[in-house]
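Engineer: Predicted structure and sequence below. I'll ask about it afterward.
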Amino acid sequence: MAQHASQFTVNDNQRPRWMHWLNWGGRRLQKLGIQVAPLNEASLLAAAQKQSQLNDWGDESFRIGLQTLLTALNEEADLSLVGRLFLRSDLVRLLTNRLKIQETLKRHPEILDTPIHRPLIIMGLPRTGTTFLQRLLAQDPQFRWLRLWELLDPCPPPEQDAPKPDPRIQSAQKITQQYETLAPAFNTTHFIGAQQPEEGNILFEHAFATPLFELRAHVPSYRAWLRTQEMVSEYQYYRQQLQLLSWHWPGRWLLKAPSHIWWLDALTQVFPDACIIQTHRDPCTVLPSICSLATIARSIYTDQVDLHGIGQYWLEHLTAGYKRGRLFRKEVSTASICDVQYSELTQSPIETVQAIYKFFGDQLDQVTEQRMKQWLKANPQSKHGIHRYSLEQFGLTETEVKQQFP
């Protein structure tokens, strides 16, 4: 059933007036042949080298993904001035991080001997409860999970018992405040906080190989390229970053990224003892939810957001990921994957967690269970607002979606 337009969360996403004026100025400058915030490889690499005072890139295969992304951003994304400024800052940060990671691994090769044992990895289509489950399981002190601040700036490797708060926490808080200003409805769809658990997908940005870029911008040629990648080397680099982050902060990793469903073969090859959880939810709910999130995210980077175009884009994208994951599970029956239904997770979260622990041969003690119950009480589903959306809003129908997800 269609909802009234005013009830949709995307309609609450009222961007600040100065943003419209700045983007207007950017369009005027572009007509005069003046391009602010250039998104070209040479400029970005030079900026990262200057900022970090480093120049050893290590394995330079990442540049193929970077070049592909930049071409798509410049030719397909219809970026606004604010979008270009924001993306340029982001890309320079990622390149700077890559230089610092390379330098740290070069100075401390022993980092790559850091063990990663039986990581608990959550995956599934986006908007299927992966974030909720990760943050619930994060109440178990045995787990080491990724905080947003260390994802945004992994070097120097964080210390578990640092004598004072890491200054990177404050830097990450400024970034979350920027998101809140530029896309006011973003936290309703996906709450972000500097010290909140976040998805490991962000580390794949350092390899310029992740669907996260597609969430921000219309980049179909980049998506086409990404689908041809086997991703084994990218997952190996992901593992190296996890080793770096757990060097001075050990623990059993609790990780999540919906996009793992795309590359289960690479994931299980690089993490052969991984304990994998796959979440499931009605695709007729998943599709409009991810479309709503993408619409709000893209509003930061462009003034031209085509709702029906986003609907078709994500229908095709999620269908392809769903089929690839299903094919892997059919062909590789030895993979240790625990299935979790969204309805059961939200209605009976503690019982669902108990079932997960039992599946993998782990024990849920009473103290940890109580911590989880306290977290649930303090974090009701509507704590940051109610996310409202519909299939019709994005030009989709139940029949069309169900045909793609048998």
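Structural biologist: Received the coordinates, thanks.
Engineer: switch to C-alpha atoms for all contacts and neighbour counts from now on
Structural biologist: Noted.
Engineer: residue ranges for the helices of the stretch 51-200 of the chain, please.
Structural biologist: Using DSSP state H, counting those that start in this stretch, the helices of the stretch 51-200 of the chain run over residues 62-75, 81-107, 130-137, 148-152, 167-182, 186-189.
Engineer: between those helices, which gets nearest to Arg324?
Structural biologist: helix 130-137 (18.6 Å; CA to CA).
Engineer: follow-up on the earlier one: could you dump the helices of the stretch 51-200 of the chain to JSON lines with distance to Glu331 and mean neighbour count?
Structural biologist: Below are the helices of the stretch 51-200 of the chain laid out as JSON lines (distance: least, CA to CA, whole Å; neighbours: other CA atoms under 10 Å):
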{"stretch": "helix 62-75", "distance to Glu331": "29", "mean neighbour count": "18"}
{"stretch": "helix 81-107", "distance to Glu331": "35", "mean neighbour count": "20"}
{"stretch": "helix 130-137", "distance to Glu331": "24", "mean neighbour count": "21"}
{"stretch": "helix 148-152", "distance to Glu331": "33", "mean neighbour count": "22"}
{"stretch": "helix 167-182", "distance to Glu331": "41", "mean neighbour count": "16"}
{"stretch": "helix 186-189", "distance to Glu331": "35", "mean neighbour count": "22"}
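Engineer: A further structure is provided below for comparison with the first:
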Amino acid sequence: MGRHLVCTILERNYKNSKLVLNYMASHPEVKMANNPLPHPLVVCGMPRTGSTLLYNLLACDPACRALLYAEMAQPVPPLARSDTTGQMQRNNSLQGFREMFITLGLNGHLRNMRASHPQLPYEEDLYFLYHTGYNWLHTMLASHDDNELLMWLENDINKKFIYEYHKIFIQMLNSIDAPSSHWLFKTPYHTLYLDEFMHHYPSAMLIMTHRRLDDALASMSRSASVYAAPYFDNNKADTAIDIQTVVKRILHLLDTLIHRLVKFRRNHPYIPCFDVQYDDLLAHPINTVRRIYNHFNLSWSEEFETTMSAWLRDNPQGKQGRNSYTLDNCEMTLDDIELRYNEYISMFLGSQHSLNIGCSMTKSADSMIHSLESPSEK
């Protein structure tokens, strides 16, 4: 069953990439038009740090353009948001994937996935990067730790095609339904290739979300386990070993992501970036968004604020369920984290959140990470 799911997803993503590229090839006027993309506002940083909440609040701005899950899952033909009939038809046609989960007896897994990451109309642009073969979850499912897919994903060389496709995709949507102010992107996994991303979007306004690493790592480990579970046979005696392998691999990927984030900020101190603390966001969500808009000199409106208030009222934390997690599942301690990620903590989680360029990165003897040691980030 797991192989069937992987093959179904791979086939769908390949089909979508082919549809997008063929559409753009048959509409050369889209790329030739002298209509530069508005400066994008980009939520990145670490996963499980409140980025989904922040993204959905930012998407409440009627002057911006966030990505709908439906238009990434079924992108051709591109539809304007005002095309309510077309949007409804597309949403109905996308029920097939959910029905497949139910038919395969995976409805319980689907509920767990929604508890880990709620199902909402707006989604992160990672979903159409899947069209390029960029899929972190599939690296978790390979049979060997030193699998080629994981090594390719973590290597930041030769990723130009990913963001060429990203820009082509956005140009396609922009030609049908452009924002009056800016595009809004979001995925923590842009952090793996921020230099390449900024090459394609040099005017991007970056927002990086941060949270205590013991919470962020434990939460992401739990999330990866939940998303990987449908691919394994729960009747096998070694399923728990398979899931623990997923945890080990996601921690390795997060290790690469953290080091690369630190390297990017150290090397590019003058790129516009706004840091958001998880606790601040939860305590003062609308004020946090207001500070972001002030920082980037974006226009605020009463309609925007009213829509955010309504969204917060209608989507309380845990509405679609909750997943519990502890650091014990990661086989790491607070001391391990503080030693290995000293520079990240100094940069973003200290009292002043200032760049401490003189810090050195100390590696712990943590077995979960050293069994798959990261490539040098020097």
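Structural biologist: It's in. Remember, it's a predicted structure, so these values are computed and weren't measured experimentally.
Engineer: For the two chains, what TM-score is obtained?
Structural biologist: The TM-score (TM-score structural alignment, normalised by the length of structure 2) is 0.80; 323 aligned residues with a CA RMSD of 1.9 Å.
Engineer: right, and the helices of the stretch 51-200 of structure 1 - which one's nearest Leu364 of structure 1?
Structural biologist: Using CA to CA, the helices of the stretch 51-200 of structure 1 put helix 130-137 closest to Leu364 of structure 1, at 10.4 Å.
Engineer: what's the matching range in structure 2 for that closest one?
Structural biologist: Per TM-score structural alignment, the counterpart of helix 130-137 of structure 1 in structure 2 is residues 51-58.
Engineer: As a markdown table, the helices of the stretch 51-200 of structure 1 with distance to Ala207 of structure 1 would be great.
Structural biologist: Shown next, in a markdown table, are these (distance: least, CA to CA, whole Å):
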| stretch | distance to Ala207 of structure 1 |
| --- | --- |
| helix 62-75 | 5 |
| helix 81-107 | 8 |
| helix 130-137 | 23 |
| helix 148-152 | 13 |
| helix 167-182 | 21 |
| helix 186-189 | 25 |
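Engineer: For Met231 of structure 1, which of the ones you listed is the nearest?
Structural biologist: Nearest of the helices of the stretch 51-200 of structure 1 to Met231 of structure 1, taken as CA to CA: helix 62-75 at 11.4 Å.
Engineer: Structure 2: matching residues for the closest one?
Structural biologist: Going by TM-score structural alignment, helix 62-75 of structure 1 sits over no part of structure 2.
Engineer: so how far is that helix off the chain centroid?
Structural biologist: Chain-centre distance of helix 62-75 of structure 1: 19 Å, with CA atoms, centre = their mean, to the nearest Å.
Engineer: What count of nearby residues applies to the residue mapped onto Thr132 of structure 2 from structure 1?
Structural biologist: Correspondence of Thr132 of structure 2 to structure 1, assessed by TM-score structural alignment: Ala207. Applying other CA atoms under 10 Å, we find 24 residues neighbouring Ala207 of structure 1.
Engineer: List the residues that contact Ala207 of structure 1.
Structural biologist: Residues near Ala207 of structure 1 by CA atoms under 8 Å, 6 or more residues apart in numbering: 62, 65, 234, 237.
Engineer: excluding its backbone neighbours, what's nearest His384 of structure 1?
Structural biologist: Computed as CA to CA, 6 or more residues apart in numbering, the closest residue to His384 of structure 1 that is not its neighbour in sequence is Thr188, at 5.2 Å.
Engineer: Quick check: the one you found vs Leu287 of structure 1, distance?
Structural biologist: 17 Å (CA to CA, to the nearest Å).
Engineer: Could you do Asp362 of structure 1 as well?
Structural biologist: 33 Å.
Engineer: Compare the two (neighbour count), which wins?
Structural biologist: Between Asp362 of structure 1 and Leu287, counted using other CA under 10 Å, Leu287 has the larger neighbour count: 25 against 11.
Engineer: which residues of the stretch 251-400 of structure 1 fall in strands?
Structural biologist: For the stretch 251-400 of structure 1, strands defined by DSSP state E, counting those that start in this stretch occupy the ranges 252-256, 275-280, 337-341.
Engineer: Please determine how far the aligned partner of Asp336 of structure 2 in structure 1 is located from Glu392 of structure 1.
Structural biologist: By TM-score structural alignment, Asp336 of structure 2 lines up with Glu400 in structure 1. According to CA to CA, Glu400 of structure 1 and Glu392 of structure 1 sit 11 Å apart.
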